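Novice: Based on what follows, work out the 3D shape:
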Amino acid sequence: MAVSGAPGRPPRPTLPTLPALPDPATEAVLGSGLIEELSYALGGPFHFLLPDAFRDNLDAMRAALTDAGVDGFVYFAKKANKAAVWIEQCAALGAGVDVASVGELREALGHGVRGENLVVTGPAKGHDLLRLAVRQGALIAVDALDELDAVVTTVLNGTVRPARLLLRCLPPDQPHSRFGMNDAELATAMDRCVQAGDAVRMEGFSFHLSGYAVQPRADLAARLVDLCLKARVLGLEACRISIGGGLPVSYTDANSWQTFLGEQNSGHYHAGKSFSSGDFYPYHSPAAGADALRALLAARPEGHGQSVAELLKDSGVELLMEPGRALLDRAGATVFRIQGVKDREGYQLLTVDGTSLSLSEQWFNSEYLPDPYLLSRDADAPAGTYPASVGAATCLESDILTWRKIPFPRRPRTGDLLVYPNTAGYQMDSNESPFHDLALPPKVVVDHTERPRPRWRLDRHFT
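Specialist: Predicted coordinates for the structure are as follows:
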């Protein structure tokens, strides 16, 4: 198949485009012929996963911590992708996993991650989850006073080890967040931890902060360091803080992103659909992934004369983080086969063999914007500019993968493949559904290291 839309060979657009950043690993898979074979063998849409990218992203984050002289530990936010291969990577590389359910916790343990390398987040955790977390020695981010009471009760009712805790702080700048405790509740929680004695190990504080701005995260990290110092006066251990996730990913370059935002309007979408620019994920970030972590560590919190890194070192506080999307940057893509083509005025409407729920931005009144690659079945497909929107194989009028009219450089035909790049972070799993009894797209782990041709296996997710 001929690959169209790959980096380095941009189309001649008459409509806004958003090309993905070049990724040699993905491009090597696309050029190998493997995608066509997998589409035939699996008989429907599928995701392919690139575990080497996960390792590289983890190594980069660890290097950022080391270069700043900061003690830190990285937990992978499992909610970002259900595939077992990421947990296998964490077990092999000594990273942790952030879980929020009994199922996620069991999956992590079953694939080799030690209990003490798990952090349990999420609100209002159930009894079964708390009991399992305590027994396995996992760190628990306590979100409320009643949850703290439930943890203490779990220990007192026969668990043989103390509960390891972080107390989650309600961000002052996001007072309506449903996550975390306010100042009065935190003070009460610390007192209850003191009263609980050996039943708990209060190891520090955490927060859940929406958005990707560096300064608010730096300010809140400094506040948590101050809370650790106050907690130590009470006799609590308080030696760690967790800043959660929030490390952005850049899917495209700055110029492409700004041009797209400036040009796009309702006329560029099927049925005149309109989107607010504010609802789009920020598909470009000046500092992304490990570079965003470096920027955070170098930032100077408001009211402090030191950087975040210096505050952590001087106070002897370890930095914990729970990235998901940032660890999965360029770690996979999603493949659909075109099974129908309709001509509309000035563009085509493609129907593929899957649903929009395989790309989860629709959950946020948005859509996944990076341009898909067109793998033409026939090398003689007409070249030019061929705008097309992409619909799904269901009976719902609104089931559209891409409302935008994408200017493909070849005419899409039935049997061609569409490959949406860089979808491993949240796109594959947040909204998937077997509507119409359609099978969920399987995940394929691709190994292309030092091989003339990639090899593959199905992911080993338990469910």
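
Novice: all contacts plus neighbour counts: C-alpha atoms, from now on.
Specialist: OK.

Novice: For residue 129, see how far away residue 103 is.
Specialist: According to CA to CA, to the nearest Å, residue 103 and residue 129 sit 9 Å apart.

Novice: With neighbour numbers in mind, choose between these two.
Specialist: Neighbours were counted for residue 103 and for residue 129 using other CA atoms under 10 Å; residue 129 has more, 18 against 13.

Novice: Then that one would be within a helix, right?
Specialist: Yes - counting by DSSP: H, G, I helix; E, B strand; the rest coil, residue 129 falls inside a helix.

Novice: List the residues that contact the residue lying closest to it once chain neighbours are set aside.
Specialist: Excluding its sequence neighbours, the residue lying closest to residue 129 (CA to CA, 6 or more residues apart in numbering) is residue 102, at 5.2 Å. The neighbours of residue 102, taking CA atoms under 8 Å, 6 or more residues apart in numbering as the test, are 128, 129, 132.

Novice: how about the helices in this protein?
Specialist: With DSSP state H applied, the chain shows helices at 24-30, 34-42, 51-68, 84-93, 102-110, 127-136, 145-156, 183-196, 214-233, 254-263, 290-298, 308-315, listed in chain order.

Novice: One more sequence to fold, the one below, so I can look at both together:
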Amino acid sequence: MSTNKPVHAPQSRFPVVDGCLHVGGLPLTRLAQRVGSTPFYAYDRKVLSDRVRQVRDCLPDGVRLHYSMKANPMPALVQHMAALVDGIDVASGGELKVALDAGMAPACISFAGPGKSIAELAQAVAAGVQVHAESERELRLLARIGADLGIAPLVVIRVNPDFELKGSGMRMGGGAKQFGIDAEEMPRVLALARELGLDVLGFHIFSGSQSLKAEAIIEAQTQTFALAQQLAQHLSQPLRVLNIGGGFGIPYFPGETPLDLAPVAAHLRQSLPRVRQALPQAEVVIELGRYLVGEAGVYVTRVVDRKVSRGQVFLITDGGLHHHLAASGNFGQVIRKNYPVAIANRLDSSDTEVASVVGPLCTPLDLLADKMELPRADVDDLVAVFQSGAYGLSASPGGFLSHPDALEVLV
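Specialist: Next up is the predicted model:
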């Protein structure tokens, strides 16, 4: 049997041949042999490239596409993405080093995030990357560091808008936030930047992430463009950089449907001529992380035991929340829901059962699948967790209980 639709798994971007999931053109069983041990994350180059191509085909000409490395900082994956996108956003000195090592031009790297250390700011100024300042403290430090090094810092100010991305999985703007400088404070802060001798290139305005609603993204972009034009009147130089964030989400749970990019792209095509008329030198940047890499990855763990407790089947695996906190439901879910999960080497099996997939940790929170209908599995079968290309290993408490680290492969 050969099919592109898994029998006992949600529709994914990975084919199924003879009942086995294929990633990077390889059966997962063979890939597991090549890796040498489980658990591991596998990221598919073709799926990554196809997603970037899809986004580029939708975006209007002139809009620059950046990869937000916080979604997945694996060096080999970042190097692959660096050849496909126009820039990379980083959120620490460690991520900055990975981006530079990946070959991205320094001026195309932006460094955002609250609480940057003096060492990180100096590292960024010396490297010649854009620093997205998030406080008056950072502006004062940038002026001092620039004077000490004899280098003019590339400064963009992150703005906390007075609106949010409605229905987003994580709201990053609107209300009181630790991110950016409140929009109403910007005239005063821009005057301070002038006093400090800083040339502010533009603004980073990001209101939320993980939205599946095109209309909400369109509304946020409309408000972002209006706010940027309003704030640009307080700049001493023309606005040259406008990072409008992203917010594009991917479906994880039953009932969720993929984001329709078509209306978002149509809105951008309609809006950009007006934006360019008002801000003729502005380079508009869309910054995406999860949307570019989330569906390109699977987390693979092996069944090491099978037990039945009072009628409930438990598949105990060698991996769990210490490698994949999000799949366990402990990375922002209010009500726990199952990520899409499959028995990767038994996808054509007609023998199914309701089972829970649990990890090896001494906590009931170590739950990868709660009472899901799955093919009957036994010791040494492989469990695959889909939608695992973003906020996986690097967003998980790997040191908890001192189990071995999970590996990562790009195939």
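
Novice: Trace residue 353 of the first structure over to the second structure, please.
Specialist: In the second structure, the residue equivalent to residue 353 of the first structure is residue 318, according to TM-score structural alignment.

Novice: Repeat that for residue 113 of the first structure.
Specialist: Checking with TM-score structural alignment, residue 113 of the first structure has residue 104 as its match.

Novice: ok, its match - contacts?
Specialist: The neighbourhood of residue 104 of the second structure, defined by CA under 8 Å, 6+ apart, consists of 82, 83, 87, 88.

Novice: gap between residue 406 of the first structure and residue 349 of the first structure?
Specialist: Between residue 406 of the first structure and residue 349 of the first structure the computed distance is 10 Å (CA to CA).

Novice: of those two, who's got more company?
Specialist: Between residue 406 of the first structure and residue 349, residue 406 has the larger neighbour count (other CA under 10 Å), namely 27 against 22.

Novice: any idea what that one aligns with in the second structure?
Specialist: By TM-score structural alignment, residue 406 of the first structure lines up with residue 372.

Novice: now do residue 371 of the first structure
Specialist: Correspondence of residue 371 of the first structure to the second structure, assessed by TM-score structural alignment: residue 340.

Novice: need the contact list for its match.
Specialist: Residue 340 of the second structure touches 9, 10, 252, 253, 385, 386, 387, counting by CA under 8 Å, 6+ apart.

Novice: that older thread, quick one: common contacting residues for residue 406 and residue 349 of the first structure?
Specialist: 388, 389.

Novice: Tell me, how many residues neighbour residue 335 of the second structure?
Specialist: A count of nearby residues for residue 335 of the second structure, using other CA under 10 Å, gives 7.

Novice: Correction: the previous question concerned residue 149 of the first structure.
Specialist: When neighbours are counted by other CA under 10 Å, residue 149 of the first structure registers 15.

Novice: which one is the corresponding residue of the second structure for it nearest to, not counting chain neighbours?
Specialist: In the second structure, the residue paired with residue 149 of the first structure is residue 140, using TM-score structural alignment. Leaving aside its sequence neighbours, residue 140 of the second structure sits nearest to residue 196 (CA to CA, 6+ apart; 7.1 Å).

Novice: That neighbour contacts residue 145, doesn't it?
Specialist: No - the pair residue 196 of the second structure / residue 145 is not scored as a contact, 11.5 Å apart, by CA atoms under 8 Å.

Novice: how near is the equivalent of residue 49 of the first structure over in the second structure to residue 311 of the second structure?
Specialist: Counting by TM-score structural alignment, residue 49 of the first structure lines up with residue 43 in the second structure. Distance of residue 43 of the second structure to residue 311 of the second structure, computed by CA to CA: 36 Å.

Novice: So these two - more neighbours on which side?
Specialist: It is residue 43, of residue 43 of the second structure and residue 311, that has more neighbours when counted by other CA under 10 Å, with 26 against 7.

Novice: you'd agree the more buried one is up against residue 409?
Specialist: Yes - in this structure residue 43 of the second structure lies within contact range of residue 409 using CA under 8 Å: 6.3 Å.

Novice: quick revisit: now the match of residue 49 of the first structure, nearest residue through space, not along the chain?
Specialist: Per CA to CA, 6+ apart, closest to residue 43 of the second structure is residue 297, 4.4 Å.

Novice: need the contact list for residue 406 of the second structure.
Specialist: Applying CA under 8 Å, 6+ apart, the residues near residue 406 of the second structure are 38, 39, 40, 41, 319, 323, 393.

Novice: Mind checking which of those residues are in strands?
Specialist: Mapping these onto strands (DSSP state E) picks out 40, 41.

Novice: Specify which member of the contacts of residue 406 of the second structure is nearest to residue 354 of the second structure.
Specialist: Residue 354 of the second structure lies nearest to residue 319 out of those, by CA to CA, at 19.9 Å.

Novice: count of neighbours near the closest residue to residue 232 of the first structure other than its chain neighbours?
Specialist: Counting by CA to CA, 6+ apart, residue 232 of the first structure lies nearest to residue 238, which is 6.1 Å off, once chain neighbours are set aside. Using other CA under 10 Å, residue 238 of the first structure has 27 neighbouring residues.

Novice: Next: residue 256 of the second structure.
Specialist: 10.

Novice: From residue 337 of the second structure, how far out is it?
Specialist: From residue 256 of the second structure to residue 337 of the second structure the distance is 12 Å (CA to CA).
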